[in-house]
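> Pasting the sequence and the predicted coordinates here, then a few questions.
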Amino acid sequence: MIVVMKVGSPEPEISRISAEFQSWGLNPEKIVGKHKVVFGLVGETVDLDPLQIQEISPWIENVLRVEQPFKRASLEYRHGEYSEVIVSTPNGNIPIGKNHPVSIVAGPCSVENEEMIVETARRVKAAGAQFLRGGAYKPRTSPYAFQGHGESALGLLAAAKEATGLGIITEVMDAADLDKIVEVADVIQVGARNMQNFSLLKKVGAKDKPVLIKRGMSATIDEWLMAAEYILAAGNPNVILCERGIRTFDGKYTRNTLDLSVLPVLRALTHLPIMIDPSHGTGKSDYVPSMAMASLAAGADSLMIEVHPNPAKALSDGPQSLTPERFDRLTQELAVIGKTIGRWPQPQMVLA
């Protein structure tokens, strides 16, 4: 249930109403929009009468029930206002959301060695990326495949961060590693295989770092949003959704089916920022540029693109990785579309 305050509602009255809701055993979450204040009422609200609530103050404009099962993630919860996630990086605060320029995340599937990750970081930054992605811990289908270097790779990501100032995005697989990852990562990634690891989601939600949650390879949109709800309900409001392709019946020509229809669907359902990963979505580097451009044109808030200095020798996901040279050309191609739709970052897209 949400309570919409009138424009210009005095702060003492807002505080009084908040205290009143708390006395009812509810948790009123105050959301400050551009023009209005909205309370999201969390708790047992089934038996509450919206008309009765509206009578407690002349400053209450409207009382609405949130019909979606994903309460905090729903667009209704923020009264139609899209949220933003501000990521703190050495280069400044980078905003991700519908009302901001698109942000670019790039880097290898796995961190292999210091020279490789630092050089890749420098190259993707020069091309226009704001974030470096790289796996320290890698979930693999085969137990014999390269699983990542683990904790030592976190140190290599830290070195790349120090050398370039890029924000770091890396995946958590086990809650036991979470504290170590938080020390290095600016955004914690929950991968597709862990999308419904509810115990892990609760622990990630208790941290104060932004969380990127990838869609499970066979997950419905409702299941994906309910997974995000676990993080939001645990107290972390900074959640980014990432579409990375879903499993369908045709796996001969692409690794997955990149579901770009989620962009308009999610815009109608949730206020959360949306990232698209065309690298995992297609699994083939030749297809990544087209799908990246299509994603930007369709309204993506961020793009995640795999880049490796020598894809043929990559320890994981080489076939879907772009070379630094191809990534540089791609960002120039993306700039044409981004500038046309008014979502391309200026040279200094950093908030002080």
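Thanks, I have the structure now.
> use CA for all of it now, contacts and neighbours both
Noted.
> Which residues are in contact with the residue most central in space within the chain?
By C-alpha atoms, centre = their mean, the chain has its centre lying nearest to Ile240, at 1.9 Å. Neighbouring residues of Ile240 by C-alpha atoms under 8 Å, 6 or more residues apart in numbering: 85, 210-213, 272-275.
> Tell me the secondary structure at it.
strand (DSSP: H, G, I helix; E, B strand; the rest coil).
> Once you drop chain neighbours, what's closest to it?
Computed as C-alpha to C-alpha, 6 or more residues apart in numbering, the closest residue to Ile240 that is not its neighbour in sequence is Leu212, at 4.7 Å.
> For the helix or strand containing the one you found, enumerate the helices and strands it packs against.
For Leu212, the enclosing helix or strand under DSSP states H and E is strand 211-214. When contacts are defined as 3 or more C-alpha pairs under 8 Å, 6 or more residues apart in numbering; DSSP states H and E, strand 211-214 packs onto strand 187-190, strand 239-243.
> Run through the neighbouring helices and strands of the shortest one.
Translated: strand 187-190. Packed next to strand 187-190, using 3+ C-alpha pairs under 8 Å, 6+ apart, are strand 167-172, strand 211-214.
> The residue nearest to Ile240 contacts Ile188, correct?
Yes. Under the criterion of C-alpha atoms under 8 Å, Leu212 makes contact with Ile188 at 6.0 Å.
> picking up where we left off before, with distance to Gly318 and mean neighbour count as extra columns, can I get the helices and strands packed on strand 187-190 in a markdown table?
As requested, those are exported to a markdown table (distance: least, C-alpha to C-alpha, whole Å; neighbours: other C-alpha atoms under 10 Å):
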| stretch | distance to Gly318 | mean neighbour count |
| --- | --- | --- |
| strand 167-172 | 18 | 26 |
| strand 211-214 | 20 | 26 |
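> hold the first one in mind and look at this next one:
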Amino acid sequence: MIIKLPIDVTEDDLLRYERYLRQHEIPFIFDKASQPIQLVVHLLEHQLDAFKQEVPFDCVEKIKGPGLLTSREGHPNDTIIQTKHHMIGGTNLTIMAGPCAVESREQIFEAAKIAKKGGAHVLRGGAFKPRTSPYTFQGLGEQGLMWMREAADYYDLAMITEVMDEKNLQLVEHYTDILQIGARNMQNYRLLEAVGRSSKPVALKRGMASTIEEWLNAGEYIVSRGNHQLLFVERGIRTFEPWTRNTFDINAVAMMKQLTHFPIIADPSHGVGKSEYVTSVAKASVVAGAHGVIVEVHPEPEKALSDGRQSLDEKAYLNMSHQIKQLHALNQTLEM
């Protein structure tokens, strides 16, 4: 539940609430980003009655669905994420594009040029790559981050890249504008808490076998630590179907738009794993209400060191971006 504290609550009051909850071993979070300050806590009815006797508060909101701070029920208006050049969420369409991995300075600059040409706002790319096999390309590390930052700045793009562990968080934070949590780390709770203390926006990919409730609760770990700049990224889930890399859950895009106030981004590249289907799934995502897409684009997909099969070349990417912009504009007129 969310308890809205009095508008004139003092630090002494907060200490009194904290002391009471700790004495009774009740986990809690103070959401100081909200006005008035909110106390996020799970109390049974008898605990709530006892708490009322000890401390004053204005009202209680009982959130029925999964998540508390991530729920639209307690925060009906869309949250907008501000990057250097663009606002993500609301009625804006955001395009994030770039290669799976940074392979060289020339490659990331060419990819950034293509991304910008198609109207992208954010350059994506990996410097630390979590690969299924230990014998495949693992990324260039800090050198890749440096080249990617240079390319993003040159083309006036924001930058998104994955942080794989707490150890590298400070390094990645230094270079990137948006931190990405990959599907494999969606339930790495210590990492989620760490990025929750960051000042950078966080893009949280759905785990490959995670339910929507688990995904929302993973986001709750981030927001409950004070970071209210969250993006949810649908990237497909693992099913019995072997024809595509994953099964893109278009249901999740529509449902998440209703369940949470944070922006929803679609990743059709990982969702299907085959470049010839990426545009169709990107279009479906925009129609379903996604606030943007994140797609893999490579100057020469056939030579890519990772995920070349699902990467768009320049022509396919420009075609996709043109079509989703048209669909987004149409969507806006239909929703008026």
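Thanks, I have it. None of these values were measured; they are calculated from a predicted model.
> Give me the TM-score for these two chains.
The TM-score (TM-score structural alignment, normalised by the length of the second structure) is 0.88; 321 aligned residues with a C-alpha RMSD of 2.4 Å.
> follow-up on the earlier one: name the nearest of the contacts of Ile240 of the first structure relative to Ile104 of the first structure.
Of all those, Ile104 of the first structure sits closest to Met275, with 9.3 Å by C-alpha to C-alpha.
> what helix or strand does that closest one sit in?
Assigned by DSSP H and E, Met275 of the first structure falls in strand 274-276.
> quick one: that strand aligns where in the second structure?
The alignment of strand 274-276 of the first structure onto the second structure (TM-score structural alignment) spans residues 264-266.
> Show me what that stretch is in contact with.
Contacts of stretch 264-266 of the second structure (C-alpha under 8 Å, 6+ apart): 89, 231-235, 253, 256-257, 282, 285, 290-294.
> Show me what the longest helix along the second structure is packed up against.
The longest helix of the second structure (DSSP state H) is helix 314-334. In this structure, helix 314-334 of the second structure packs against helix 275-288, with contacts taken as 3+ C-alpha pairs under 8 Å, 6+ apart.
> Can you name the next helix or strand after the helix it packs on?
strand 292-296.
> and the contacts of stretch 264-266 of the second structure, which two are the farthest apart?
Across these, the longest distance by C-alpha to C-alpha is 17.8 Å; it joins Gly89 and Arg235.
> more crowded one of those two?
Between Gly89 of the second structure and Arg235, counting by other C-alpha atoms under 10 Å, Arg235 is the more crowded of the two (25 against 22).
> Can you find the partner of that one in the first structure?
Per TM-score structural alignment, Arg235 of the second structure is aligned with Arg244.
> distance of that match from Gly107 of the first structure?
In this view, Arg244 of the first structure and Gly107 of the first structure are 15 Å apart by C-alpha to C-alpha, to the nearest Å.
> coming back round to it: for the aligned partner of the residue nearest to Ile240 of the first structure in the second structure, list the residues it contacts.
Here Leu212 of the first structure is matched to Ala203 in the second structure, going by TM-score structural alignment. By C-alpha under 8 Å, 6+ apart, the contact list for Ala203 of the second structure reads 178-181, 230-233.
> ok, 6 Å please
180, 231-232 (C-alpha atoms under 6 Å, 6 or more residues apart in numbering).
> now do Ala115 of the second structure
Going by C-alpha under 6 Å, 6+ apart, Ala115 of the second structure touches Ala97.
> Which residue of the second structure lies farthest from its centroid?
Outermost in the second structure, C-alpha atoms, centre = their mean: Gln53 at 39.8 Å.
> So that residue: helix, strand or coil?
Per three-state DSSP, Gln53 of the second structure ends up helix.
> picking up where we left off before, include distance to Pro69 of the first structure when you put the helices and strands packed on strand 211-214 of the first structure into TSV, please.
Listed next are those as TSV, based on distance: least, C-alpha to C-alpha, whole Å:
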stretch	distance to Pro69 of the first structure
strand 187-190	21
strand 239-243	17
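> Figure out which of those strands is closest to Phe39 of the first structure.
That would be strand 239-243 among those, by C-alpha to C-alpha, at 19.4 Å.
> which other residues reach the next helix or strand after the closest one?
Downstream of strand 239-243 of the first structure, the first helix or strand assigned by DSSP H and E is helix 262-269. Contacts made with helix 262-269 of the first structure from outside it, assessed by C-alpha under 6 Å, 6+ apart, are listed as 74-75.
> Would you indicate which residues of helix 262-269 of the first structure are buried?
Residues of helix 262-269 of the first structure classed as buried: 262-263, 266-267, 269 (neighbour count, 16 or more other C-alpha atoms under 10 Å).
> Repeat that for stretch 88-104 of the second structure.
Neighbour-count burial for stretch 88-104 of the second structure [16+ other C-alpha under 10 Å]: 88-89, 91-103.
> hmm, which two among those are most spread apart?
Of all the pairs that these form, the one spanning the most space (C-alpha to C-alpha) is Thr91 and Glu103, at 34.3 Å.
> which ones are touching Ile80 of the second structure?
Listed by C-alpha under 6 Å, 6+ apart, the contact partners of Ile80 of the second structure are 88-89.
> now with 7 Å?
Ile80 of the second structure makes contact with 87-90 under the criterion C-alpha atoms under 7 Å, 6 or more residues apart in numbering.
> can you check Val66 of the first structure too?
1, 76-77.
> Could you grab the helix/strand/coil label for the aligned residue in the second structure for it?
With TM-score structural alignment as the criterion, the equivalent of Val66 of the first structure in the second structure is Ile63. Following three-state DSSP, the label given to Ile63 of the second structure is coil.
> For Ile63 of the second structure, give its distance to Asn319 of the second structure.
Look at Ile63 of the second structure and Asn319 of the second structure: by C-alpha to C-alpha, they are 42 Å apart.
> How about Asn185 of the second structure?
Distance of Asn185 of the second structure to Asn319 of the second structure, computed by C-alpha to C-alpha: 32 Å.
> This completes my enquiry, with thanks.
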